[in-house]
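A.B. asks: Build the 3D model from these lines:
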Amino acid sequence: MADNKKPSDLLDLEERLKKARKSAHPEEDVDVEQQQRSEAMGIAFKMGVELVVGTAIGGLIGWALDDVFGSKPWLLIVFLVLGFAAGMMNVVRDANKSQQDEE
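C.D. replies: So this is what the prediction gives:
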């Protein structure tokens, strides 16, 4: 019958090799779950910023056009809605892209 137990010399060698690999490549010790959380948080922050910026830019354009044409507050309202829609489109596009990247 074959003995499946490793001699103590091999076990010691394995332990020393593991320690040497960890010290040679410390970046591999990074917690994968923590890295995934960080990436998800970055994507969520980017989506929030895109939504706010789209709405703000639309509002600024509408306000400026209202000032030029004297149609207050109609162009402001229209461009606020358009800016919000553009921000939502960007959020949906990013969500679909990140979902496809996971698959």
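A.B. asks: rest of the way, CA atoms for contacts and neighbours
C.D. replies: Fine.
A.B. asks: Spatially central residue for this structure, please.
C.D. replies: A centroid search over the chain (C-alpha atoms, centre = their mean) returns Ile43, at 2.2 Å, as the residue closest to the centre.
A.B. asks: Which strand or helix spans it?
C.D. replies: Under the criterion of DSSP states H and E, Ile43 resides in helix 32-69.
A.B. asks: Which strands and helices lie in contact with the host helix or strand of Arg93?
C.D. replies: Arg93 is part of helix 74-102 when elements are defined by DSSP H and E. Contact analysis of helix 74-102 by 3 or more C-alpha pairs under 8 Å, 6 or more residues apart in numbering; DSSP states H and E lists helix 32-69 as its packing neighbours.
A.B. asks: please give me the structure for this one as well, since I'd like to look at both together:
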Amino acid sequence: MVDPEDKERLSQLDARIEELKDAQHPSKPHQEEHYSQAQVAWRMVTELVAGLAIGFGIGYGLDLVFGTSPLLMVLFILLGFVAGVQVMLRSAQELQQQNSAKADEDERD
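C.D. replies: From the prediction side, this is the model:
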């Protein structure tokens, strides 16, 4: 069995180990990490291309079903482009809000 004195020493050692771990690796979740501007740009490009690809797929499929050659494909590509731009703008707005909140926090410090 472990002596009460040893239990206390072990708990103190555990506390010191946890303090050192926290000092080495801040406990920030992955979602709150800093992202570079290149990562944000790639995210926006991916969102735009996804909108275009989905629009193309829907338009092409409907053209095959209804036999309306390129009409619906062009229409849905344009709609996919508009949707992609909207998502890009929303991402930019989200990034701007995060940056302004961070700037406000830095001003307070």
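A.B. asks: And the TM-score between them?
C.D. replies: Here the TM-score of the superposed chains, computed with TM-score structural alignment, normalised by the length of structure 1 as the reference length, equals 0.64; 76 aligned residues with a C-alpha RMSD of 2.1 Å.
A.B. asks: returning to what we had before: could you tell me the angle between the helix holding Arg93 of structure 1 and helix 32-69?
C.D. replies: Between helix 74-102 of structure 1 and helix 32-69, the angle formed by their directions is 160 degrees, by axes from the mean of the first three to the mean of the last three C-alpha atoms, to 10 degrees.
A.B. asks: Next, the buried residues of helix 74-102 of structure 1.
C.D. replies: 75-77, 79-88, 90-91, 94 (16 or more other C-alpha atoms under 10 Å).
A.B. asks: can you give me how far that helix is from the chain middle?
C.D. replies: Using C-alpha atoms, centre = their mean, to the nearest Å, we find the averaged C-alpha position of helix 74-102 of structure 1 to lie 16 Å away from the chain's own average C-alpha position.
A.B. asks: how big is the offset of it relative to structure 2?
C.D. replies: Between helix 74-102 of structure 1 and the aligned residues of structure 2, the post-superposition mean distance stands at 0.5 Å (mean C-alpha distance after the TM-score superposition for structure 1).
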